[in-house]
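1. Just to be clear, the model below is a prediction. Sequence and coordinates:
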Amino acid sequence: MTSDAAPFADIRRLLTEMPGPDEEAAAAIRARDARLTKPPGALGRLEGLVEWLGTWQGKAMPSLDRPMVCVFAGSHGVVARGVSAFPAAVNRQMLENFAAGGAAINQLCAAYGLGFRVFDLAVDLPTGDICAGPALDEKGCVATMAFGMEAVAAGTDCLAVGEMGIGNTTVAAAIYAALYGGEAEHWVGRGTGLDDAGLSRKAEAVRLALQTHAGHLTDPLAILARLGGREIAAMAGAILAARLQRVPVVLDGYVTTAAAAVLHALDARALDHCIAGHLSAEGAHGEVLARLGLTPVLSLGMRLGEASGAALALGVLKGALACHRDMATFEQAGVAGKSSD
């Protein structure tokens, strides 16, 4: 991207270049599904997931040869206000745990044969405290979005997006409150396990952040820069880059959806290539998904982050595609189709 006097101009331009769905691929997938040895609709949503995958890949026979899970890690100045049960030092420690293969997401990626990348977004340098000033300036926000776009640079046929960052459920709650209104208490959850006093501090931080930035929150990109974090900005960039390259996206939980919500506020079509991997137990995730028109693939009471729910949903996608690709047709199996009377 080439920046100009208005740093967000490049992002707005890219939103105008988003490709639409491939309806021919969708029709071909539906036609094959109708010939498979099962009653029509018998695989339920699995059938629609395969159609979604191929529609956005632009393939009559979709693929999951190179599924990639990307976790974006950031650090937040607001943590100093006691909004998390864990200290900011955990950010670096968790990056080391990812590298050593010891995290939950490592096990899920190994179980389902998924590629895995971690993006360290300066976890040793917290963003600004959103209660006192902007998390990022506009140029820094756009540069971080551009860095997130590298998630699809190595090539993938489906991208799962997740995050890690102590305090980032607070900034996600602030983004939702700025986008949708309502009391801070409605949007905050217990995150990594806050007690009641911590939950109260978290809600107060969201209220103070909204007051601090009042008058500057009419533009979704300004909301992202002022209230978000590097991992949220990078995920927004990754989601947008995937759309431009016809890569379907599986979103993880509450924080990841905040990045998606910013794009949706800019253009209601911006998430057409995305599915929600799961319904998180954190905050008002279900309400946000309803606002975005996304139905979660799974609902397991999870709130771990680190793309864990998205990775599980990729496992479901793999099963759905295997059925569509490898099941016999009625003709191949010599099985009678549905009666025509």
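-> Structure received.
2. When you work out contacts or count neighbours from here on, use the C-alpha atoms and nothing else.
-> Noted.
3. wait, is C70 part of a helix?
-> No - read with DSSP: H, G, I helix; E, B strand; the rest coil, C70 is strand and lies in no helix.
4. which ones are touching it?
-> Taking Cα atoms under 8 Å, 6 or more residues apart in numbering as the criterion, C70 is in contact with 116-119, 151, 159-163, 307.
5. From D326, how far off is Q332?
-> As judged by Cα to Cα, to the nearest Å, Q332 and D326 stand 11 Å apart.
6. One more: L208?
-> Counting by Cα to Cα, the gap from L208 to D326 is 55 Å.
7. okay, those two: which has more neighbours?
-> L208 (17 against 9; other Cα atoms under 10 Å).
8. Reduced to three states, what does the more buried one come out as?
-> L208 - assigned by three-state DSSP - is helix.
9. how much space between it and S280?
-> 25 Å.
10. okay, the contacts of C70 in a markdown table with neighbour count next?
-> Compiled in a markdown table, the contacts of C70 are given as follows (neighbours: other Cα atoms under 10 Å):
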| residue | neighbour count |
| --- | --- |
| F116 | 17 |
| R117 | 13 |
| V118 | 18 |
| F119 | 20 |
| A151 | 28 |
| L159 | 29 |
| A160 | 32 |
| V161 | 30 |
| G162 | 30 |
| E163 | 26 |
| A307 | 29 |
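11. okay, pairing it with this:
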Amino acid sequence: MEKNIFPEIPAIDTKVQEETRKHLNQLTKPLGSLGQLEEMVIRLAGITSQKIPDVSKKAIVVMCADHGVAGEGVSAYPQEVTGLMIQNFIRGGAAINVLARQTAAEVCVVDVGSLLIDVPEGVMNRKIRAGTANFMNMPAMEKAEALKAAETGLGVVDTLKQEGVRLLAVGEMGIGNTTAGTAIAAVFTKMPVTELTGRGTGIQEESYRHKIHVIETALHKHQPDPGNPLEVLCKVGGLEIAGMVGCIIGAAAAQIPVVIDGLISTAAALIAVKMIPGVRSYLFASHLSAEPAHSILLEELGLRPIIDAEMRLGEASGAALSFPLFDAAVALSREMATFADLGLPGPE
């Protein structure tokens, strides 16, 4: 099976989780009053096997690739924007760069399949092919290409682990990729494409209706099997989605918490979980995107978003925006006084 190229996923450390839960209950506050922040710390403790988790060193992987389906006019922007944004990431001028600087997070830009001929210095050039095929007509990529992109993601995370990264966000750039993400969502949820499709980069009504038609046509033509996640990825996915699948699985194997972004990275996360169910315990949903399919995919994964800011940018921007909340949650656990510190009895 396809899984055997991937490492084993360790079980969550439930003993440390319980120790952290008991510690939080002894802090000078009403039980559970810090809400999701408490649950974040407890989950982080189970992932890292640390009672007070260390998430100080952070990284953001932005997987970049082009999509043949962009030729169908499913985006408000021309396909060249993918390459221009790759250059923008390296210059530090994109939203993700600004947000990353707020928490001193490293931004790792990986080209697994853009149309760029001259990949800028500073980009990890792991190009597998120059864009996927137009999946309205044929499968987006071959199985070997999807697996190579996933292996690229595994390799990127291995490097980051050696650098001491303790919290990872995954995001993407690729004109046309909300079409791919929506198609993946339709396969796994079996919901009508009309209920899942959003306007992506802001397309107008005619293009929006055409986007729905493109996805419906592709699904009817290729009949991707929801029981075979690799097949779904190959038929209607993208190289950057495959790269994120590898990143997510690699991070889980390394006991690094994974913060997913919007629709596209959540589609990658769902594929990763369908391949290896144990991955799910390592995932955090950073925010709720304005894309309608996103909330459906989060429900499918059983994840609650930390932030709802109506964002739909991609680039791991929502994931980066959530980083300060991870820092705050850990700081509260580490620095708050306990009832015992005040000479008071704690909760039973």
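-> Now that the structure is in, tell me what you want to look at. This structure is a prediction, so every number in the text was calculated from the model and none was measured.
12. list the buried ones in whichever strand or helix holds Q211 of structure 1?
-> Secondary structure from DSSP states H and E places Q211 of structure 1 in helix 196-212. For helix 196-212 of structure 1, the neighbour count (16 or more other Cα atoms under 10 Å) marks 198-210, 212 as buried.
13. which bit of structure 2 covers that helix?
-> Per TM-score structural alignment, the counterpart of helix 196-212 of structure 1 in structure 2 is residues 205-221.
14. so how far is the matching stretch from its chain's centroid?
-> 25 Å (Cα atoms, centre = their mean, to the nearest Å).
15. Residues contacting that stretch, please?
-> Against stretch 205-221 of structure 2 from outside (Cα under 8 Å, 6+ apart): 72-75, 135-137, 179, 182-183, 187, 193-194, 197-199, 236.
16. and with 6 Å instead?
-> Residues external to stretch 205-221 of structure 2 that are found in contact with it (Cα atoms under 6 Å, 6 or more residues apart in numbering): 74, 136, 183.
17. Inside strands: which ones of the contacts of C70 of structure 1?
-> Using DSSP state E, 116-119, 159-163 are the members of the contacts of C70 of structure 1 that sit in strands.
18. Show me what V112 of structure 2 aligns to in structure 1.
-> Aligned partner of V112 of structure 2 by TM-score structural alignment: L121.
19. distance from the match of helix 196-212 of structure 1 to structure 1 after superposition?
-> Mean deviation of stretch 205-221 of structure 2 relative to structure 1 after superposition (mean Cα distance after the TM-score superposition for structure 1): 0.9 Å.
20. Read off where stretch 42-50 of structure 2 ends up in structure 1.
-> Going by TM-score structural alignment: stretch 42-50 of structure 2 matches residues 51-59.
21. Tell me how far E47 of structure 1 lies from L244 of structure 1.
-> For E47 of structure 1, the distance to L244 of structure 1 - Cα to Cα - is 25 Å.
22. Neighbour count: these two, which is higher?
-> Using other Cα under 10 Å as the criterion, E47 of structure 1 and L244 rank with E47 on top: 20 against 15.
23. With structure 2 overlaid, report how far the helix or strand harbouring that one is off on average.
-> E47 of structure 1 belongs to helix 45-57 when elements are defined using DSSP H and E. Here helix 45-57 of structure 1, set against structure 2 after superposition, deviates by a mean of 0.8 Å using mean Cα distance after the TM-score superposition for structure 1.
24. Can you tell me, leaving aside adjacent residues, what's nearest to the residue mapped onto V90 of structure 1 from structure 2?
-> Aligned by TM-score structural alignment, V90 of structure 1 pairs with V81 of structure 2. Closest residue to V81 of structure 2 apart from its sequence neighbours, by Cα to Cα, 6 or more residues apart in numbering: I175 at 7.0 Å.
25. Which helix runs longest in structure 1?
-> Scanning structure 1 for the longest helix, with DSSP state H as the assignment, gives helix 308-326.
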